[in-house]
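Undergrad: Quick one, fold the following:
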Amino acid sequence: MRLDIDSTSTVPPYEQVRAGVAAMIADGRLAPGAHLPTIRQLAADLGLAVNTVARSYRELEAAGLVVSRVRHGTTVAERRPDLPPAEAMARLDEAARAYRSAARALGATVEGAIQALRRVDAEQPAADRPGRA
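TA: Below you'll find the model as predicted:
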């Protein structure tokens, strides 16, 4: 699993981890049932405190994206829970804010960021795309 943490970002590291893992789950890079690294391992890999990664995993679990079990580790949840439309839109807005922040940090314009999103979206066959939020 490849995550990049920007230590200069205004987005806290735990949120960068949470958003990164959530994005990997959403786009299929982490399939249902896939094992995530242990909290200690991911913290060491990213140079973060164990509690920072633990908070990210707790928030992912609270969102229903992952399941943590003692002695079995943390895995991607088998099925994304159905969300009320308002909650789905709120999460989409949150993801958009994080994407906007990343795009700005790279010096991209809004138009450039939207073009990148469209390029990435075009890589996924239409039959595999989830419904619209």
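Undergrad: CA atoms for contacts and neighbours, from now on please.
TA: Will do.
Undergrad: May I see the buried residues of the lengthiest helix in the chain?
TA: The residue-count maximum for a helix in the chain (DSSP state H) belongs to helix 85-105. Buried residues in helix 85-105, counted by 16 or more other CA atoms under 10 Å: Ala95, Ala98, Tyr99, Arg100, Ser101, Ala102, Ala103.
Undergrad: To compare with the earlier structure, here is another sequence to fold:
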Amino acid sequence: MSLRITVAADAATAPFEQVREQIADQARTGRLPVGHKLPTVRGLAEELGLAANTVAKAYRALEADGVVETRGRNGTFVAAAGDAAERQAAAAAAEFAQRAHRLGLDRAAALAAVQEALRAAYDS
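TA: The predicted structure is shown next:
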């Protein structure tokens, strides 16, 4: 298995987001198996013709999402993302539900807000 990423300079999506999205997709679909070691930040940056900070930002976002884990000097590896992603989504949903309730929204209004946010995120 190898990491395959292409970055379109003329795309509306920022380069770090293109890198993040492609790695996340490959991890989610199993093209990058759990435990697969990713290239170093500098190595991937050189390969893609990007600044190291751009790749580092993508790796940080992936780590925050539970898609990868950094093991110090040993490198960055694909994590068991499915479970982590589901746990984080459930925690975010619970937090939203509690906040919507505190704000006095009824279930229909809270659900409408979620549906609009999902439409904006997935249909863009």
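Undergrad: Can you name the two of the buried residues of helix 85-105 of structure 1 that sit furthest apart?
TA: Across the buried residues of helix 85-105 of structure 1, the longest distance by CA to CA is 12.2 Å; it joins Ala95 and Ala103.
Undergrad: Could you dump the buried residues of helix 85-105 of structure 1 into JSON lines with distance to Gly64 of structure 1 added?
TA: Below are those laid out as JSON lines (distance: CA to CA, whole Å):
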{"residue": "Ala95", "distance to Gly64 of structure 1": "16"}
{"residue": "Ala98", "distance to Gly64 of structure 1": "20"}
{"residue": "Tyr99", "distance to Gly64 of structure 1": "21"}
{"residue": "Arg100", "distance to Gly64 of structure 1": "24"}
{"residue": "Ser101", "distance to Gly64 of structure 1": "25"}
{"residue": "Ala102", "distance to Gly64 of structure 1": "25"}
{"residue": "Ala103", "distance to Gly64 of structure 1": "27"}
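Undergrad: any chance you could map the strands in structure 1?
TA: According to DSSP state E, structure 1 carries its strands in the segments 66-69, 73-76.
Undergrad: Now render those strands as JSON lines, adding distance to Pro12 of structure 1.
TA: Below are the strands of structure 1 laid out as JSON lines (distance: least, CA to CA, whole Å):
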{"stretch": "strand 66-69", "distance to Pro12 of structure 1": "20"}
{"stretch": "strand 73-76", "distance to Pro12 of structure 1": "22"}
